[in-house]
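Asks: sequence plus predicted model, see below.
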Amino acid sequence: MPSSPPLNEVKANLFKGLAHPVRIRVLELLAPGTDVPVSTLIAETGLEASHLSQHLAVLRRYHLVESSRRGSAVYYRLASVHVAELLRVARDLLGEILRATHDQLAAAADEPAPTTVAR
């Protein structure tokens, strides 16, 4: 019986599913928790249907989204509320990083210029 991959490898694969701005955008569009038709996702992302379909396939492969068909329309939703929570945590983390960077830049601008010593 084959062994399961280590948890860090499984986590890395999850982040591979997130590793594209279009996929993050799609997840953000789905984050409010409502089912969204593909036509809306196309309009909101500005992608051609074939390109969006490739990104949605990746998101499905990594179990981040689910789909259902209603008549001729396909709807997508997050596979778990934890996906929306992960997006929120990432946004909060980025805010902290940007604030820290801003504070460092402000502190550096207030420091006197280094003096050179003549030899």
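Replies: In hand now; what should we look at? Residues are numbered from 1 along each chain as shown.
Asks: from here on, contacts and neighbour counts on C-alpha atoms
Replies: Fine.
Asks: mind telling me what element the residue positioned nearest the centre of the chain is part of?
Replies: Centroid check for the chain by C-alpha atoms, centre = their mean gives residue 24 as the closest residue, at 3.3 Å. Residue 24 is part of helix 21-30, with elements assigned from DSSP states H and E.
Asks: and the next helix or strand past that helix?
Replies: Helix 21-30 is succeeded, C-terminally, by strand 36-37 (DSSP H and E).
Asks: picking that back up, the residue nearest to the centre of the chain - nearest residue in space that isn't next to it in sequence?
Replies: Nearest residue to residue 24, sequence neighbours excluded (C-alpha to C-alpha, 6 or more residues apart in numbering): residue 18, at 6.2 Å.
Asks: quick check: the one you found touching residue 26?
Replies: No. In this structure, residue 18 is not within contact of residue 26 by C-alpha atoms under 8 Å, at 10.2 Å.
Asks: which of the residues in stretch 69-82 are buried?
Replies: Buried residues in stretch 69-82, counted by 16 or more other C-alpha atoms under 10 Å: 75, 76, 77, 78, 79.
Asks: which stretches of this protein form helices?
Replies: 7-18, 21-30, 38-45, 49-61, 81-110 (DSSP state H).
Asks: below is structure B, check it against A:
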Amino acid sequence: MTRPLYQVKADFFKTLGHPVRIRVLELLGQREHAVSEMLPEVGVEAANLSQQLAVLRRAGLVATRKEGSAVYYSLTSPRVSDLLAVARGILTEVLTEQLGVINDLRAPLPPV
């Protein structure tokens, strides 16, 4: 029995639902990175980064290649970067609207 598409999509977005994974995908959207290059950029322990990379690898979002003792990661599709850019645009719109509401709430009340 196949899973409904909405469930597959939900699982996909759950995979994206961790700040370290998002940061890793942002970095890999710029270029391929070795794990050692990502550590200072992501700001977590090596074991935690390794766990998050494994989740992304199982989801098929990143690929690896080995060069000597270094492991390099890259995105499996440039569309991952496109998705993150769309998310950024949506957040910008939503937060801008919310800021407008907050500014309206802070405005002095007109005299009665």
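Replies: Done, it's in. Note that the structure is a prediction, hence the values are computed from the model and not measured.
Asks: whereabouts in structure 2 does the helix holding residue 24 of structure 1 align?
Replies: Under the alignment (TM-score structural alignment), helix 21-30 of structure 1 falls on residues 19-28 in structure 2.
Asks: hang on, the earlier thing: nearest to residue 70 of structure 1, of the helices of structure 1?
Replies: helix 38-45 (11.4 Å; C-alpha to C-alpha).
Asks: what sits up against that closest one?
Replies: With contact meaning C-alpha atoms under 8 Å, 6 or more residues apart in numbering, helix 38-45 of structure 1 is reached by 22, 25, 26, 29, 48, 49, 52, 73, 74, 75, 76.
Asks: who touches the aligned partner of the last one in structure 2 in this structure?
Replies: Spelled out, that is residue 76 of structure 1. Residue pairing (TM-score structural alignment): residue 76 of structure 1 is matched to residue 73 of structure 2. The contact partners of residue 73 of structure 2, by C-alpha under 8 Å, 6+ apart, come to 28, 32, 33, 34, 35, 62, 63, 64, 65.
Asks: what is the burial count for whichever residue in structure 2 pairs up with residue 39 of structure 1?
Replies: For residue 39 of structure 1, the aligned residue in structure 2 is residue 36 (criterion: TM-score structural alignment). By other C-alpha atoms under 10 Å, 12 other residues sit near residue 36 of structure 2.
Asks: distance of residue 36 of structure 2 relative to residue 73 of structure 2?
Replies: To residue 73 of structure 2, residue 36 of structure 2 is 11 Å away according to C-alpha to C-alpha, to the nearest Å.
Asks: and what of residue 105 of structure 2?
Replies: With C-alpha to C-alpha as the criterion, residue 105 of structure 2 and residue 73 of structure 2 are 46 Å apart.
Asks: go on, residue 22 of structure 2?
Replies: 14 Å.
Asks: go on, residue 80 of structure 2?
Replies: 14 Å.
Asks: same check on residue 55 of structure 2?
Replies: From residue 55 of structure 2 to residue 73 of structure 2 the distance is 13 Å (C-alpha to C-alpha).
Asks: so which of the helices of structure 1 is the most surrounded?
Replies: helix 21-30 (a mean of 18; mean count of other C-alpha atoms under 10 Å).
Asks: how about residue 63 of structure 1, nearest residue that isn't a chain neighbour?
Replies: Closest residue in space to residue 63 of structure 1, ignoring its immediate chain neighbours: residue 79 at 6.4 Å, by C-alpha to C-alpha, 6+ apart.
Asks: what sits against the nearest residue to residue 13 of structure 1 once chain neighbours are set aside?
Replies: The shortest distance from residue 13 of structure 1 to any non-neighbouring residue, by C-alpha to C-alpha, 6+ apart, is to residue 62 (7.6 Å). By C-alpha under 8 Å, 6+ apart, the contact list for residue 62 of structure 1 reads 13, 14, 17.
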